[in-house]
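Chemist: sharing a model that was predicted from the sequence below.
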Amino acid sequence: MKKSFLIIGLALAMFSCNKEGAATASGNKTAYVDTSKLIEENQEAKDIESKYKTKSQEMGRELEGEAKQFQSDAANFQRDAQVKGMAWAQQKGAELQKREQQINMKQQAMLQTLQQESGKEMDSLVKRIKDYIKDYGKKNNYEYIYGTGDAATILYGKEGLDITEKISKELNDKYKSSDKKEDKTEEKK
């Protein structure tokens, strides 16, 4: 009995939503953008990702040298501990532990710095994309532009209403043209 009421209630809710949606859709120009795809295909986002991947590799090489030296010293410590006695082993062991902690702290600090820097750049990019979509909507007389993707606000969208490709192309073209302007400015210097 309870299931029947629940099913009838859901059917009525869906029916009333469909009526409202049809009236709204016919009166307003709407579209949606797949935000995940937009970021995935965005050249500036790819450049930011590549930049921080390279930075991470450079920083990793720096730490790698320290880590290899530490491993070598630790191996020597184990060999020398038996020869040089317990007092030496305790003192050297404490020094090695301290070095290991310093290396770990340095690695964490580097990772945190990279995450903060890349996060700031990506947040800035997302804000510019949102502003662009807002301007695009105004310029093209849209009443609403919805977003889909990771934080989906739409469960269904008619194919013809998807403007992701248009926005993606325009954003990439805008980024490429501003990139060329920066190159010309650098050449003049």
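Modeler: Perfect, thanks for sending it. Here the structure is a predicted model, which is why all the values come from computation and not from measurement.
Chemist: CA atoms for contacts and neighbours, from now on please.
Modeler: Will do.
Chemist: in the chain, which spans are strands?
Modeler: Along the chain, counting by DSSP state E, strands occupy 30-34, 144-148.
Chemist: what packs against the longest helix along the chain?
Modeler: Ranked by number of residues, the top helix in the chain under DSSP state H is helix 86-139. Under the contact criterion of 3 or more Cα pairs under 8 Å, 6 or more residues apart in numbering; DSSP states H and E, helix 86-139 touches helix 43-84, strand 144-148, helix 164-188.
Chemist: put this beside the first:
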Amino acid sequence: MKKSLVVLGLAFALFSCNNSSAPAASGFKTAYVDTQKLMEKSDEIKDLDDKRKVKTEEMGRELDSEVQQLKLDYASAQSEANSKGPQWAQLKAQELQKREQQLGAKQEAMGRQLQEEFGVKRDTLVSQIKKTIKEYGKKKGYDYIYGTGDAASILYAKDSYDVTKDILKELNDKFKGSATKEEPAKDTASEEKK
């Protein structure tokens, strides 16, 4: 009977200790942001997407006129092939294929240019949005702001909850420790080769 009371007392004491930390944890002020909705409804992102669309259409019109000219040249070459002979037709076909490849390369280059130009701008906007969320969280006194939607992550947390430095130190220490162990083995192996 005494043993069961002692065990029950210890269990109660442990439970009380665990509960004393629970109210502090539940006192966090949190919120969430639907990042997908934020990206869809941001005026600045909409404006950037509109500019990208306009530039894509301009580049597309330029390419379309060259594609149409190439099609006309193909049709013309087919009609002239009978009268000018097979050797001329073969040379003309090679020339047209080369132009077609050049158009394909030009189209790919335009796509890369658009991606580079607007990808960087979009990344900058995303960074600005994250910064705004962080500033909002600080101003409103939030401990955490979580992200939902496509990119679910913590978008803001108080610096005191950041353990990145501690984990990075452990990882770096482990790496240095394994690198130190490997170095003597490498030296031994290189000496054996000599």
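Modeler: Received the coordinates, thanks. All values reported here derive from a predicted model rather than from experimental measurement.
Chemist: need the TM-score between these chains.
Modeler: Superposed pair, TM-score by TM-score structural alignment, normalised by the length of the first structure: 0.68. Supporting alignment: 134 aligned residues with a Cα RMSD of 1.7 Å.
Chemist: how about CSV for the helices and strands packed on helix 86-139 of the first structure, with distance to L111 of the first structure and mean neighbour count added?
Modeler: What follows is these, written out as CSV (distance: least, Cα to Cα, whole Å; neighbours: other Cα atoms under 10 Å):
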stretch, distance to L111 of the first structure, mean neighbour count
helix 43-84, 8, 14
strand 144-148, 30, 18
helix 164-188, 28, 13
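Chemist: on that earlier part again, among the strands of the first structure, which is nearest E170 of the first structure?
Modeler: strand 30-34 (13.2 Å; Cα to Cα).
Chemist: would you mind measuring from the residue most central in space within the first structure to A67 of the first structure?
Modeler: For the first structure, the residue nearest the mean C-alpha position is M122 (6.4 Å; Cα atoms, centre = their mean). For M122 of the first structure, the distance to A67 of the first structure equals 31 Å [Cα to Cα, to the nearest Å].
Chemist: picking up where we left off before, what residues are up against the residue nearest to the centre of the first structure?
Modeler: Listed by Cα atoms under 8 Å, 6 or more residues apart in numbering, the contact partners of M122 of the first structure are A45, I48.
Chemist: if we use 10 Å, what do you get?
Modeler: By Cα atoms under 10 Å, 6 or more residues apart in numbering, M122 of the first structure lies in contact with I39, E44, A45, I48, E49, Q116, R128.
Chemist: D173 of the first structure: which of the strands of the first structure is closest?
Modeler: strand 30-34 (17.5 Å).
Chemist: which strands or helices does that closest one pack on?
Modeler: helix 86-139, strand 144-148, helix 164-188 (3 or more Cα pairs under 10 Å, 6 or more residues apart in numbering; DSSP states H and E).
Chemist: post-alignment, it versus the second structure, mean distance?
Modeler: Taken against the second structure, strand 30-34 of the first structure registers an average deviation of 0.3 Å after superposition, with mean Cα distance after the TM-score superposition for the first structure.
Chemist: for the nearest residue to D73 of the second structure once chain neighbours are set aside, give its distance to V67 of the second structure.
Modeler: Leaving aside its chain neighbours, D73 of the second structure sits nearest to L96 (7.7 Å; criterion: Cα to Cα, 6 or more residues apart in numbering). Separation of L96 of the second structure from V67 of the second structure (Cα to Cα): 11 Å.
Chemist: again with K186 of the second structure
Modeler: Applying Cα to Cα to K186 of the second structure and V67 of the second structure gives a distance of 60 Å.
Chemist: before we move on, what about S76 of the second structure?
Modeler: 14 Å.
Chemist: T132 of the second structure now?
Modeler: Distance from T132 of the second structure to V67 of the second structure, by Cα to Cα: 45 Å.
Chemist: how near is N42 of the first structure to D179 of the first structure?
Modeler: The separation that N42 of the first structure has from D179 of the first structure, given Cα to Cα, amounts to 14 Å.
Chemist: next one: T185 of the first structure
Modeler: 10 Å.
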